[in-house]
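K.L.:
Structural data only, the sequence is not supplied:
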């Protein structure tokens, strides 16, 4: 555990603390913009939401676990569930650490769009990635 902690600190210092914070802000903004462009409702108030995890309401009629399984099996992308009063109501999308990278956010959004469309969800085609790119650029 000590070696792992030391390695994390080394990587963070190598990148620079401010640059790391900026990357996480950009990742969170991009994820939020992409989810909204897809027509999903993002949970919470933008003024207070964390940058590293974005929750979105699961569309009505969608089997949430089927979507999570397909994301994992078809794209090797893990999206989280919620707990407590939000269990079964939202998915949680992490954009932190290694996953707080532009290409990872874009891949997640494109994969989610593909899975949702395959599950019969009608949503704007091809809108999520451009929205995420614009949000990324606006925060950098």
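P.N.:
Here it is on my side, so go on. Model, not experiment: these values are computed from the prediction.

K.L.:
okay, CA-based contacts and neighbour counts for the rest of this
P.N.:
OK.

K.L.:
List the buried residues of the helix with the most length in the chain.
P.N.:
Secondary structure assigned by DSSP state H gives helix 17-37 as the longest helix of the chain. Using 16 or more other C-alpha atoms under 10 Å as the test for burial, helix 17-37 gives 20, 23-37.

K.L.:
Put this next to the previous one:
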């Protein structure tokens, strides 16, 4: 079932990482340079300046974070787009919008081109609520 647990300082990956750091520091000292960390250049998105660079599992992506709440029968109840990389701040507002959507759809007038006089519940207030 795998290797037995060892103290953190004795773990093979820690030992290997310390060797790599020591070698890099020795090489930098040999060259007469202090170890530096290069930062990426600032990049502006001229196509969509309101989008944001957000971290992902595999790096970074420039874009938005979209949230959608649907009903049990897959009808979209609420939509929200923001610039926050984390989903947690959107949870409560999305659940509030999703629970308010059926009430708002019952008050919405029916579309005149439907035969039965009813339309899909797609109120604008639920989609824009934050």
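P.N.:
Received, thanks. The structure displayed is predicted, hence computed values, not measured ones.

K.L.:
List the TM-score for the superposed pair.
P.N.:
After superposition, the two chains reach a TM-score (TM-score structural alignment, normalised by the length of structure 2) of 0.25; 51 aligned residues with a C-alpha RMSD of 3.9 Å.

K.L.:
related to what we said a few turns ago, on contacts alone, who are the packing partners of the longest helix of structure 1?
P.N.:
For helix 17-37 of structure 1, the elements it packs on are strand 53-57, helix 102-118, helix 128-139, judged by 3 or more C-alpha pairs under 8 Å, 6 or more residues apart in numbering; DSSP states H and E.

K.L.:
picking that back up, for the buried residues of helix 17-37 of structure 1, which one is nearest residue 115 of structure 1?
P.N.:
residue 35 (13.5 Å; C-alpha to C-alpha).

K.L.:
I'd assumed residue 109 was in contact with the closest one.
P.N.:
Yes: Residue 35 of structure 1 is within contact range of residue 109, at 7.2 Å (criterion: C-alpha atoms under 8 Å).

K.L.:
Common neighbours of those two, please.
P.N.:
The contact sets of residue 35 of structure 1 and residue 109 overlap at residue 128 (C-alpha atoms under 8 Å, 6 or more residues apart in numbering).

K.L.:
hmm, back to that, of all the helices and strands packed on helix 17-37 of structure 1, which one is nearest residue 70 of structure 1?
P.N.:
Checking the helices and strands packed on helix 17-37 of structure 1 against residue 70 of structure 1 by C-alpha to C-alpha gives helix 102-118 as the closest, at 6.8 Å.

K.L.:
now the angle between strand 53-57 and the longest helix of structure 1, please.
P.N.:
10 degrees (axes from the mean of the first three to the mean of the last three C-alpha atoms, to 10 degrees).
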